[in-house]
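**Student:** just coords:
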């Protein structure tokens, strides 16, 4: 029997532990859920696959193209009225197999394949930057929700302290050690703290709901958020991730320039066909045959359109360089500013922790004096408020630092 109850309690304990684990979520969980739920990332993934199919189509066009054609005609002449038989032959029947092959198309196909590859690279870059933006927004909202959760926990701890002292103060007031007005003042402060806790709980629910919304999570159950582990990656960037966009734009510009140049190259094609073609007038059973030929073309004059198209591409190239240089300066300024803010925040922590230590020590001393009736209740409330202010400043500074690190890591790519 004891063994039976032991197993039962063990299973119950395991169930409670698993449920507790399910209610605890970390930043990585929300980042993964957001990526899974994002329709934009799925769209870009499908676009990348489609670009791969475009490459196969382009390669297929470089091979000989075979088509089958058939046509029939009958133009009757009734009482001398009808089409001129010299033109219409009266009737005809064709059934041909045609083969066409462009001899000088290899460079054009290679340039087209390069264009598709650049398009695929652009889609890949768009997917990466979209994932990066998504990670930044999710991390920022996670930090906000975590801050709200910490505010709830702190307000709850302070409320426990208030309620503990309220019981003692009630007893001392009944013993005429403290005045009724002092007890009521303390009670009003306690009620305010209860309202502050309720407000903090509501804010946490709203921030958590926003986090779930951004991550594509429909579960509305309350969870416990783990502290986000973010570290600033202060590395020297030799080649910026964001600079890839301008590189791709430049490569596409060169690809278009090559395409224009190829359009002004000679074109040579071969064709052949075989089958049946007859007017059905003279020995139609002998009208089976074949034919071969070629086509050749070379541009001579088009009003200097080639030069004008090159000029447009030169302007586009200059625009790309202007945007690249401007963004490079802006990125470096952004990194320097955020780095400076992180350093200043780190310096602030020393002073805040010192203030918390003094405030906490004052509360401990005041709590002992309250027990003996040697301290005014108003002074005790002031000490608690000072402690709460210092803790709130520490928490806010911590959250600001996490958000700054999140921003820094985003731009430091």
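**Tutor:** Done, it's in. Just so it is clear, the structure is predicted and the values come from calculations on it, not from any experiment.

**Student:** alpha carbons only for contacts and neighbour counts from here, please
**Tutor:** OK.

**Student:** what's in contact with stretch 197-211?
**Tutor:** Residues from elsewhere that reach stretch 197-211, judged by C-alpha atoms under 8 Å, 6 or more residues apart in numbering: 138, 141-142, 144-145, 148-149, 151-152, 155-156, 220, 222.

**Student:** just the buried members of these?
**Tutor:** 138, 141-142, 144-145, 148-149, 151-152, 155-156 (16 or more other C-alpha atoms under 10 Å).

**Student:** of all these, which comes closest to residue 99?
**Tutor:** Comparing the buried ones among the contacts of stretch 197-211 against residue 99 with C-alpha to C-alpha places residue 138 closest, at 57.2 Å.

**Student:** what residues are up against the closest one?
**Tutor:** 30-31, 34, 211, 214-215.

**Student:** Please flag which of the buried ones among the contacts of stretch 197-211 sit within helices.
**Tutor:** 138, 141-142, 144-145, 148-149, 151-152, 155-156 (DSSP state H).

**Student:** Buried members of the contacts of residue 138 into PyMOL, please.
**Tutor:** In PyMOL, a selection of the buried entries from the contacts of residue 138 looks like this (16+ other C-alpha under 10 Å):
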select buried, resi 30+31+34+211+214+215
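
**Student:** From the contacts of residue 138, pick the one nearest residue 82.
**Tutor:** Residue 82 lies nearest to residue 34 out of the contacts of residue 138, by C-alpha to C-alpha, at 73.9 Å.

**Student:** So that closest one: helix, strand or coil?
**Tutor:** helix (DSSP: H, G, I helix; E, B strand; the rest coil).

**Student:** take a look at this one as well, against the first:
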């Protein structure tokens, strides 16, 4: 009856936690981080804004219509005042003015190309930021998952020790081994309980950090699925977002050089106006009319500014090429380094799993001998701690391996 009552109380107490606890995976947190990221949203807004800049440029080369009005009066008093030959004494105008720059299709296409390049540059920067965000979230997810794995191992060991406690208490009472040995076992059990409580607090803290990075407001406990960390098939610098960054910079430098040249070509604009313009001196009712014309501008000498601008552009391109070559070497070196470290951890995991088989076999054998008093309690506890250390080592090595894979798949050059 007491057992049933205890079971019912336990269920009632744990039920809220069972309802709240859910299982979530890495893709869920990556998606939430992308949705909530203000940086990625800002990049998207920048891309849309550049599109509007392109529309504004096209409009600026189209017909521009303005309405201008003017009313002036310049009196001459006792011979004092502005010269009427200049001012006519008074002037009234109300005009509708239309202006239209005349440029070649290549000129407009070259200037529009600068917006397309900037749009691609911003989109590529957004991709790099998304990659950095994915790496940050993945690393924290793996860390949180590792804390839960450590907690699960601590619970497993604690459950095992509690089961053994009943048996060992009987053996101590039967004088199969000394009471001091049994007390040593109880100390180990209590230490394991403390370790479990510490790991539980750590798991909750790491999960809170994960929610914080993703922009989530959630304090409930989430069971995390094991992240499926697979190494990508290709790690070519030329196909990476970094290489694309330098290619886009090269296109920008080339296009900027063309725009510098266009700025020194002659410009022509046509204009037309129509309306009323009169000095109100002679037949003002007949001063309705219109006019048309052309404006022409030809730069002749600018103090060698064009040459200086082109030289600056060339220096930018030289720097871009050197930075690209260095970044490529860094990228390839980082890939080799991470691949080597992953292989090392895989070998450590293999060795640890092999040793764990022997340790587990030893524990099973000592457990049987413990009941007959043929093995000391300290040796038995040592074997349990060795098993715990091996399991912990395997978990940590596996987490380190997954973190390295995350770095490799989302490689970030500093």
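**Tutor:** Sure thing, it's come through. Keep in mind that this is a model prediction, so the values were computed, not measured.

**Student:** now what about the TM-score between them?
**Tutor:** Here the TM-score for the pair of chains, by TM-score structural alignment, normalised by the length of structure 1, is 0.92; 398 aligned residues with a C-alpha RMSD of 2.0 Å.

**Student:** and the ones in helices among the buried ones among the contacts of stretch 197-211 of structure 1 as TSV, adding distance to residue 310 of structure 1?
**Tutor:** Formatted as TSV, those follow (distance: C-alpha to C-alpha, whole Å):
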residue	distance to residue 310 of structure 1
138	44
141	48
142	50
144	51
145	54
148	58
149	60
151	62
152	64
155	68
156	70
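
**Student:** How much space separates the residue sitting furthest away from the middle of structure 2 from residue 365 of structure 2?
**Tutor:** Outermost residue of structure 2 with respect to the C-alpha centroid, by C-alpha atoms, centre = their mean, is residue 78; its distance is 78.0 Å. Distance, residue 78 of structure 2 to residue 365 of structure 2, by C-alpha to C-alpha, to the nearest Å: 129 Å.

**Student:** which stretches of structure 1 form helices?
**Tutor:** Counting by DSSP H, the helices of structure 1 are 2-22, 27-37, 39-61, 85-88, 106-174, 180-215, 243-263, 305-372, 377-411.

**Student:** what about the nearest residue to residue 154 of structure 2 once chain neighbours are set aside, neighbour count?
**Tutor:** In space, and not counting its chain neighbours, residue 154 of structure 2 is closest to residue 196: 5.3 Å by C-alpha to C-alpha, 6 or more residues apart in numbering. Close neighbours of residue 196 of structure 2, defined as other C-alpha atoms under 10 Å, add up to 21.

**Student:** want to throw the helices of structure 1 into a markdown table with distance to residue 95 of structure 1?
**Tutor:** Converted to a markdown table, those look like this (distance: least, C-alpha to C-alpha, whole Å):
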| stretch | distance to residue 95 of structure 1 |
| --- | --- |
| helix 2-22 | 72 |
| helix 27-37 | 55 |
| helix 39-61 | 24 |
| helix 85-88 | 17 |
| helix 106-174 | 31 |
| helix 180-215 | 61 |
| helix 243-263 | 34 |
| helix 305-372 | 42 |
| helix 377-411 | 65 |
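
**Student:** Out of these, which is closest to residue 279 of structure 1?
**Tutor:** Residue 279 of structure 1 lies closest, by C-alpha to C-alpha, to one member of the helices of structure 1: helix 85-88, at 8.9 Å.

**Student:** can you tell me the mean distance of that closest one from structure 2 after alignment?
**Tutor:** Its aligned residues in structure 2 lie a mean 2.3 Å from helix 85-88 of structure 1 after superposition (mean C-alpha distance after the TM-score superposition for structure 1).

**Student:** Check which residues of that helix are buried.
**Tutor:** Of the residues in helix 85-88 of structure 1, none has enough neighbours to count as buried (16+ other C-alpha under 10 Å).

**Student:** hmm, who's touching it?
**Tutor:** Against helix 85-88 of structure 1 from outside (C-alpha under 8 Å, 6+ apart): residue 75.

**Student:** Relative to structure 2, which residues correspond to that helix?
**Tutor:** For helix 85-88 of structure 1, the aligned range in structure 2 is residues 84-87, judged by TM-score structural alignment.
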